[in-house]
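Peer 1: Pasting the sequence and the predicted coordinates here, then a few questions.
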Amino acid sequence: MSHMSEPVHGPAHGYADTPGLLGDDGVAAGLLRRIDRGLSAGVEIVAGLLVLAEIVVLLAGVAARYVFHTPLVWSDELASILFLWLSMLGAVVALRRGEHMRMTGLVTRVGPGTRGVLECLAITAPVAFLAMVLYHAADYAIEEQFITTPALEVSNAWRAAALPAGIALMLAAALFRLLRVGRPRSVALAALLTAVVVGAFWLAGPVLKPLGQVNLVIFFVGLVAANVFAGVPIAFSFGLSTFAYLALTTTTPMLVMVGRLDEGMSHLILLAVPLFVFLGLLIEMTGMARAMIQFLASLLGHVRGGLSYVLIGAMYLVSGISGSKVADMAAIAPVLFPEMKKRGAPPGDLVALLSATGAQTETIPPSIVLITIGSVTGVSIAALFTGGMLPGVVLGVCLCFVVWLRYRNENLSHVERTAPREIGRLALVALPALLLPFVIRAAVVEGVATATEVSTIGIAYSTLAGLLVYRQFDWRRLKPMLVETASLTGAIIFIIGCATAMAWGLTQSGFSSDLARFMAGIPGGAYGFLAISIVAFIILGSVLEGIPAIVLFGPLLFPIARAAGVHEVHYAMVVIFAMGIGLFAPPFGVGYYGACAISKVHPDEGLKHIWGYVAALLVGLVVVAAIPWISTGFLH
């Protein structure tokens, strides 16, 4: 399972590596290659160490407060400073590896020549944004030097300097990537196209200014859509459109945009993202995930479609630990798929079910989407964690029904039933792994740790279980796991930063009040509002992915949901499932291609199998939307 430490490549992630300008044998190319590798190695080491430092600082904070009753007043502040550096350096790693989230539905369907230009455009467009925003980020860091942090009493410039440093390093990483993967002609055409578009908008500034609200359509619909469909990473699509809108049609200083970017990336609650991602990789590496799945397989392996039920159950259990869909799928697929294929299950059906369970388990705590909703809307994360358990079961039952229909005539004559003694042995082996979700939830409920800190308890528990119980702890894999965590964190948090800046631009324009009036006027009251939200978020989830869609529209729509009489936790569950269905359903859903990449199955093989599962998810979503108690019944 070593591939988890490498970038996930497929139609959803990454850029097609082609021999670029750095492939030459010349002295200059060799020197540039060495600089590129040295810079990359340096950033990866620092980013990995920052993940480690965050774990140590937060775990020390929990121990000092709960065990020694002497809280470390500076721990949260130090964690916050390190987190901005981790997010920016992680974004650099993600850019160099081509791991920033992007939609490649169009890019994969064009000819090789056009595709080469679009792949280069996906790098030259971010270069344009980074080059334009770098000066303002440096200016922002200089302004922040006059603010002193309350606990550590150091200049806030130490934290804010992460923005210009990260942007400068991203610029370098993007230029090197362009040299590494782009053919000279494609690079020249992409650079020319980027320059022409930037120049045209700049010259059109005086014409655009008087257009008022029409500019929202030009920049936040037209320009964003053009970038997203051309395969430009979503974060940079948002950043470019927001920068262009504010610079060309308003008098807002660009310092304010950098401030909003900083604000979006600085919610301390988002620290849970890297910690839970790392925890997911850790339970896979220590063998805990495998132990859990083997126990479930021993219980249900002799039932028709039994291993498909195990897949649904395992995704539910593992999602409750890792919080990362990529980590979940990568922990489960290699354990179950070989045996399922041996029993005659078509690979296309396996990848379709894996993708569907990705959507089904989006609300299982500690889901990163739940944490994001809590951070941008102010809804209690403890309430979201409590409310997310039962809706996942409802969708799981719907998926089980489709499995039962498909496998009810499966031939199991060659499958032996596991002996009770063996089931007991596997249960004993799996017990530490099965207890982990309960340890995590108990720590939050009992007030031992916050939703952000609790993952460090999970990490300590998993490390001890790996070393002492499972005797499976590969120290060589720690560095790739830390770098993988930093990369995924950078990609996610940078999107949240850019989406926060874009949401602020939309709010300043008066769009949010117009949207509120429109949504409030929808007939059908609460259910009419929920129906419109479901359709909107399925579309948004397929195009933007869940997290940017939530950051962009959550702060606008949650207050309207409240006014329409929809409970916030209920609305969160409905919205998350709608986005999950969009995210994991082809042809645009990025999650579907991620499942294909992890399963090593061609996307076309899953297409004829997935629609039954998508229908089941939609039925489950309607049930969850129609019965608020499913989401709110266990809240105090």
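Peer 2: Looks like it arrived, so ask away. Numbers count the residues shown, from 1 in each chain.
Peer 1: When you work out contacts or count neighbours from here on, use the C-alpha atoms and nothing else.
Peer 2: Fine.
Peer 1: buried sites along stretch 451-465?
Peer 2: 451-459, 461-463, 465 (16 or more other Cα atoms under 10 Å).
Peer 1: can you give me the helices in the stretch 151-300 of the chain?
Peer 2: 157-160, 162-181, 184-203, 205-208, 214-216, 224-229, 234-249, 254-265, 272-285, 288-300 (DSSP state H, counting those that start in this stretch).
Peer 1: Neighbours of residue 94, how many?
Peer 2: 27 (other Cα atoms under 10 Å).
Peer 1: ok, now which ones touch it?
Peer 2: 100, 487-488, 490-491 (Cα atoms under 8 Å, 6 or more residues apart in numbering).
Peer 1: quick check, nearest of those residues to residue 281?
Peer 2: residue 488 (11.9 Å; Cα to Cα).
Peer 1: okay, the helices of the stretch 151-300 of the chain, which one's buried deepest?
Peer 2: Neighbour counts (mean count of other Cα atoms under 10 Å) averaged over each of these peak at helix 272-285, with a mean of 27.
Peer 1: Identify the residues contacting it?
Peer 2: In contact with helix 272-285 (Cα under 8 Å, 6+ apart) are residues 4, 51, 55, 289-290, 318, 321-324, 327-328, 331, 366, 368, 371, 451-453, 455-456, 458-459, 462-463, 472-474, 481-482, 485-486, 488-489.
Peer 1: also this one, for the comparison:
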Amino acid sequence: MTLALFLSLIFFFIINIPIAISIALASIAAILVKGNIPLVVVVQKMFTATDSFPLMAVPFFILAGSLMEFGGISRRLVDFANTIVGRLSGGLALVSIIASMFFGAISGAAAATVAAIGTILIPAMVRRGYDRSFATAVQATAGTLGVMIPPSIPMVIYGVLTGVSIGALFIGGILPGILVGVSLMLVAYKISKDRGYKGDEKVGFNKILMAFKDAILALLMPVIILGGIYGGVFTPTEAAVVAVVYGFIIGFFIYKELKLEHLKDILTNAVVSTAMIMFIIATASVFGWLLASEQIPQVVANALLSISRNPIVILALINILLLFIGTFMETVAAIIILVPVFLPVITQIGVDPLHFGLIIVVNLAIGMVTPPLGVCLFVGCGIANIKLEDITRAVWPFLIAMIVDIILITYIPAISTFLPKMLGM
């Protein structure tokens, strides 16, 4: 059955069937080969996987991100970031990264971050003389900060699977997200300096203060979300609902840029995105159950531990595998399938599951901008109206910086665990 499962999955990938349907068809094929499992089990497992209160955070964080985009909040975040770093060489590239960090602290999704900030800044960078592929590469890689900086939909999925506190994962993701953000800024600054991309004129303190006042309500959102979770006021799922209500009030009643006619597009986007994620979760759970029934996690654990019991070696091997898988598999599906496989291994070598969760999230985020199938690359190329091959060369300096970051995050656990431990989580 195991052979049928993997061969059929590879075949469906090759003929370009969507990931969720490929996983479902491969699972059904394996069940038919085994012959003693009724197909109704597929439906039962799919329903059980999505029947989860914590997973309700997913549609609400998606909806909150859409409300922020249409409500004028992304533009205000860009304006505020521009007053901070816009005067430096490559100022707009740096603004793109900082604004993505701010927006990532609201949306929890990478593609949404690329779309929300990229529609503003990619055309702006091109108009200022930036190379189109460079501008797209900056925004695509910056978009991955949407899943590293809390709230994060992949962190929610990991927490549901492992029982690790989602609040602790959110807090733990702050420093890794900042590390990656700063690294991307350094690369963008160096390239911009070499190419002569100049910044804006220096702005006075009063203009910075005005931009801050205009963006303060947007900047308060992650404070409310994380503060409410840590303070025990609400759960991560309830925090997502609070984010939706807050985003609607700010966009509709205060900024007054969110219109009733926008709601159709906002809700449609949220429903479609949620349906895609939930379908992947449902089908991947069946795939994961079949792997568990064939004791694949134990086989993988034994194979890895037979190579070495040194945590440094094991984590290096896992990182390599995650980086490879992230290039062609959707993040949510990869988490659901791989976490049950690797969790027994990291438990035996003494790695904190919280730390490991952030290793997985950052690794798979890198996959979102790794050719040929990085989802953030496709979103960025769509905005910039360029082909994928045009961006491939431009994205590599940023990818190298992110790989260095994941090495640091992997082998310096305090980057992930310091804040949760300090806050007693």
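Peer 2: All right, it came through fine. All values derive from a computational prediction rather than experimental measurement.
Peer 1: if we can go back for a sec, so of the contacts of residue 94 of structure 1, which ones are in strands?
Peer 2: Among the contacts of residue 94 of structure 1, DSSP state E puts none in strands.
Peer 1: Now which residue in structure 1 aligns to residue 351 of structure 2?
Peer 2: Residue pairing (TM-score structural alignment): residue 351 of structure 2 is matched to residue 566 of structure 1.
Peer 1: re the thing from before, out of the helices of the stretch 151-300 of structure 1, flag the one nearest residue 415 of structure 1.
Peer 2: Across the helices of the stretch 151-300 of structure 1, closest to residue 415 of structure 1 is helix 288-300 (Cα to Cα), at 11.3 Å.
Peer 1: residues in structure 2 aligned with the closest one?
Peer 2: The aligned range for helix 288-300 of structure 1 is 73-85, by TM-score structural alignment.
Peer 1: mean per-residue distance, that stretch to structure 1?
Peer 2: Between stretch 73-85 of structure 2 and the aligned residues of structure 1, the post-superposition mean distance stands at 1.1 Å (mean Cα distance after the TM-score superposition for structure 1).
Peer 1: Off-centre distance for that stretch?
Peer 2: 21 Å (Cα atoms, centre = their mean, to the nearest Å).
Peer 1: Repeat that for stretch 48-60 of structure 2.
Peer 2: That offset, for stretch 48-60 of structure 2, works out to 17 Å (Cα atoms, centre = their mean).
Peer 1: What residues in structure 1 pair up with that stretch?
Peer 2: Mapped onto structure 1 using TM-score structural alignment, stretch 48-60 of structure 2 covers residues 263-275.
Peer 1: Could you list the buried residues of stretch 299-306 of structure 1?
Peer 2: 299-306.
Peer 1: One more: stretch 366-385 of structure 1?
Peer 2: Here stretch 366-385 of structure 1 shows 366-377, 379, 381-385 as buried, counting by 16+ other Cα under 10 Å.
Peer 1: Tell me which of these fall in strands.
Peer 2: Among the buried residues of stretch 366-385 of structure 1, no member lies in strands (by DSSP E).
Peer 1: OK, contacts around the counterpart of residue 417 of structure 2 in structure 1?
Peer 2: Matched to structure 1 by TM-score structural alignment, residue 417 of structure 2 sits across from residue 632. Contact partners of residue 632 of structure 1, counting by Cα under 8 Å, 6+ apart, are 387, 567, 569-570.
Peer 1: ok, the residues you listed in structure 2, which still hold?
Peer 2: Using both residues aligned by TM-score structural alignment, their matches' Cα atoms under 8 Å, structure 2 keeps these contacts from these: 387, 569-570.
Peer 1: Tell me how far the corresponding residue of structure 2 for residue 589 of structure 1 lies from residue 314 of structure 2.
Peer 2: By TM-score structural alignment, residue 589 of structure 1 lines up with residue 374 in structure 2. According to Cα to Cα, to the nearest Å, residue 374 of structure 2 stands 26 Å off from residue 314 of structure 2.
Peer 1: quick one on the thing from earlier: what about the match of stretch 48-60 of structure 2, start to end distance?
Peer 2: Start-to-end, stretch 263-275 of structure 1 (Cα to Cα) is 20 Å.
Peer 1: Now do the contacts for the residue nearest the centre of structure 2.
Peer 2: Centroid-nearest residue in structure 2, with Cα atoms, centre = their mean: residue 147, separated by 2.6 Å. For residue 147 of structure 2, the contact set (Cα under 8 Å, 6+ apart) comprises 104, 108-110, 153-155, 361, 365.
Peer 1: run the last query once more with 10 Å
Peer 2: 101, 104-105, 107-111, 113, 153-155, 173, 177, 361-362, 364-365 (Cα atoms under 10 Å, 6 or more residues apart in numbering).
Peer 1: So which of the residues you listed belong to strands?
Peer 2: Among the contacts of residue 147 of structure 2, no member falls in strands (DSSP E).
Peer 1: Can you list which of the residues you listed carry over to structure 1?
Peer 2: Compared against structure 1 with both residues aligned by TM-score structural alignment, their matches' Cα atoms under 10 Å, those retain 101, 104-105, 108-110, 153-155, 173, 177, 361-362, 364-365.
Peer 1: which among those gets closest to residue 6 of structure 2?
Peer 2: residue 364 (20.5 Å).
Peer 1: That closest one contacts residue 323, correct?
Peer 2: Yes: using Cα atoms under 10 Å, residue 364 of structure 2 makes contact with residue 323 at a distance of 6.6 Å.
Peer 1: Can you work out which residues contact both of these two?
Peer 2: What both residue 364 of structure 2 and residue 323 touch, as defined by Cα under 10 Å, 6+ apart, is the set residue 370.
Peer 1: Between those two, point out the one with more neighbours.
Peer 2: residue 364 (29 against 20).
Peer 1: which residue in structure 1 lines up with that one?
Peer 2: Looks like residue 364 of structure 2 aligns to residue 579 there (TM-score structural alignment).
Peer 1: Next up, the contacts around its match.
Peer 2: Neighbours of residue 579 of structure 1 in contact, by Cα under 10 Å, 6+ apart: 359, 362, 533-547, 549-550, 573, 585, 589.
Peer 1: could you redo the last one with a cut-off of 7 Å?
Peer 2: For residue 579 of structure 1, the contact set (Cα atoms under 7 Å, 6 or more residues apart in numbering) comprises 537-538, 540-541, 546.
Peer 1: right, and the match of residue 589 of structure 1 touches residue 327 too?
Peer 2: Yes: contact status for residue 374 of structure 2 versus residue 327: in contact at 6.2 Å, counting by Cα atoms under 7 Å.
Peer 1: Between these two, which contacts overlap?
Peer 2: 367-368.
Peer 1: Show me the buried residues of stretch 451-465 of structure 1 that map onto helices.
Peer 2: 454-459, 461-463 (DSSP state H).
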